[in-house]
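**Student:** Sequence isn't available, so here's the structure alone:
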């Protein structure tokens, strides 16, 4: 019997999902601290599981976009399992807002899989792992790093204080590269459109910070 290996983030232990997956005789579930996603099953697949309540909450607090972009940056096949019906909650979200969120995920190349409950989620994760590791003979738990692109460069810059997508784009256009931004002085950073002196100083402090 070929054993299937699934890496599960330790936070998933609380809901009982991991215990359901472990009932399979041909599965070895490793409880780890995944930096991205909830389950890594091989073949470049990373899975983020969201209940309807968590999905709506992640949109409100801003986690949603960041999680999706990190999955897309680090894995070739990001998947979001939406558990339970996002349209049947008592949320004040409009149909347009929910539809827009789903459409944005699809546009990012994220596979969206609906699941009526935790048992169905366990089955989906199991068969995704089996397909990746047995049927497709593809065992690696993490995909090869994607080629360096402008998207990657903007993603790095958005880690700086007060830098969002628009500011990252302006920084790249002004300095031409991430290296150019990182070697700039605070005064040079403040010359970029809509980057004030206080923000430039904070950015420079982060860039030049040293341990100890």
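**Tutor:** That came through, no problem. Since the structure is predicted, the reported quantities are computational estimates derived from the model, not experimental observations.

**Student:** Every contact and neighbour count from this point should use C-alpha atoms.
**Tutor:** OK.

**Student:** Following element in sequence after the strand or helix carrying residue 101, please.
**Tutor:** Assigned by DSSP states H and E, residue 101 falls within helix 95-107. Beyond helix 95-107 on the C-terminal side, the first helix or strand identified by DSSP H and E is strand 111-115.

**Student:** So what touches that following strand?
**Tutor:** By C-alpha atoms under 8 Å, 6 or more residues apart in numbering, the list of residues contacting strand 111-115 from outside reads 77-84, 102, 105-106, 121.

**Student:** try it against this one:
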């Protein structure tokens, strides 16, 4: 389960990352972290486990078949698995064909449920990790409207779609598919993980997160009092 926003969070960095400049950049920026030997991933912060790959690393791991093994290990080790791709994808096109490169990235998203983050450089990756740590420890600072204005109950199903869109990993299109498949928002909310996976467009990761969200008993809520510092 996700750890509450605002709880004490420590960033853990895999000891092999000393070969990159990121740990030094994090230290310079005042981001607290511990160097540890991690069985999977390169950075862990609360529920997030991040596998970092430069474009060259990505191409090499596609060639030798390690990519999907690493993806499976990361997905099995965290609630919020992420892949951070660092550098310009165009620079890797001399090593691997576009079809293989973009096909691998698409597969990781669709079939493994990995969240893909693109960063142009090690410095940008360090800034992203620092910001992630800040948001996890301090919260966003204000409430972001993630859905359209709350509709009135109407025959067109807008209210039901609004409710279902509040589930993790569910956008307007997938909400329509879920409502068509189960008949109502109540049907979606009462569906088991196996039932959810029977709906086209719902993968194992999304089904699991929906059930976890519906069954989770929150003990804290995000603060909405102050504006965020985006600097």
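**Tutor:** Everything's here; your move. Worth saying up front: this structure is predicted, and the values here are computed from it rather than measured.

**Student:** now for the contacts of strand 111-115 of the first structure, which pair is the farthest apart?
**Tutor:** Farthest-apart pair in the contacts of strand 111-115 of the first structure is 77 and 84; separation 22.3 Å (C-alpha to C-alpha).

**Student:** one step back: between the contacts of strand 111-115 of the first structure, which has the most around it?
**Tutor:** The residue in the contacts of strand 111-115 of the first structure with the most neighbours, by other C-alpha atoms under 10 Å, is residue 78 (25 neighbours).

**Student:** OK, contacts around it?
**Tutor:** 44-48, 68, 71-72, 109-111.

**Student:** Now, of these, which are buried?
**Tutor:** Buried by 16 or more other C-alpha atoms under 10 Å: 44-48, 68, 71-72, 110, out of the contacts of residue 78 of the first structure.

**Student:** Report the buried residues of the longest helix belonging to the second structure.
**Tutor:** Scanning the second structure for the longest helix, with DSSP state H as the assignment, gives helix 122-138. Going by neighbour count (16+ other C-alpha under 10 Å), the buried part of helix 122-138 of the second structure is 122, 124-127, 129-138.

**Student:** Now the element after that helix, going C-ward?
**Tutor:** Downstream of helix 122-138 of the second structure, the next assigned helix or strand under DSSP H and E is helix 158-165.

**Student:** Just tell me the aligned range of the following helix or strand past that next one in the first structure.
**Tutor:** Sequence order places helix 172-182 as the next helix or strand after helix 158-165 of the second structure, per DSSP H and E. Using TM-score structural alignment, helix 172-182 of the second structure lines up with nothing in the first structure.

**Student:** what do we get in the second structure for residue 130 of the first structure?
**Tutor:** Residue pairing (TM-score structural alignment): residue 130 of the first structure is matched to residue 134 of the second structure.

**Student:** ok, back up a step: buried stuff in the helix holding residue 101 of the first structure?
**Tutor:** Using 16+ other C-alpha under 10 Å as the test for burial, helix 95-107 of the first structure gives 98, 101, 105.

**Student:** okay if I get those residues as CSV plus distance to residue 17 of the first structure?
**Tutor:** As requested, the buried residues of helix 95-107 of the first structure are exported to CSV (distance: C-alpha to C-alpha, whole Å):
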residue, distance to residue 17 of the first structure
98, 26
101, 25
105, 24
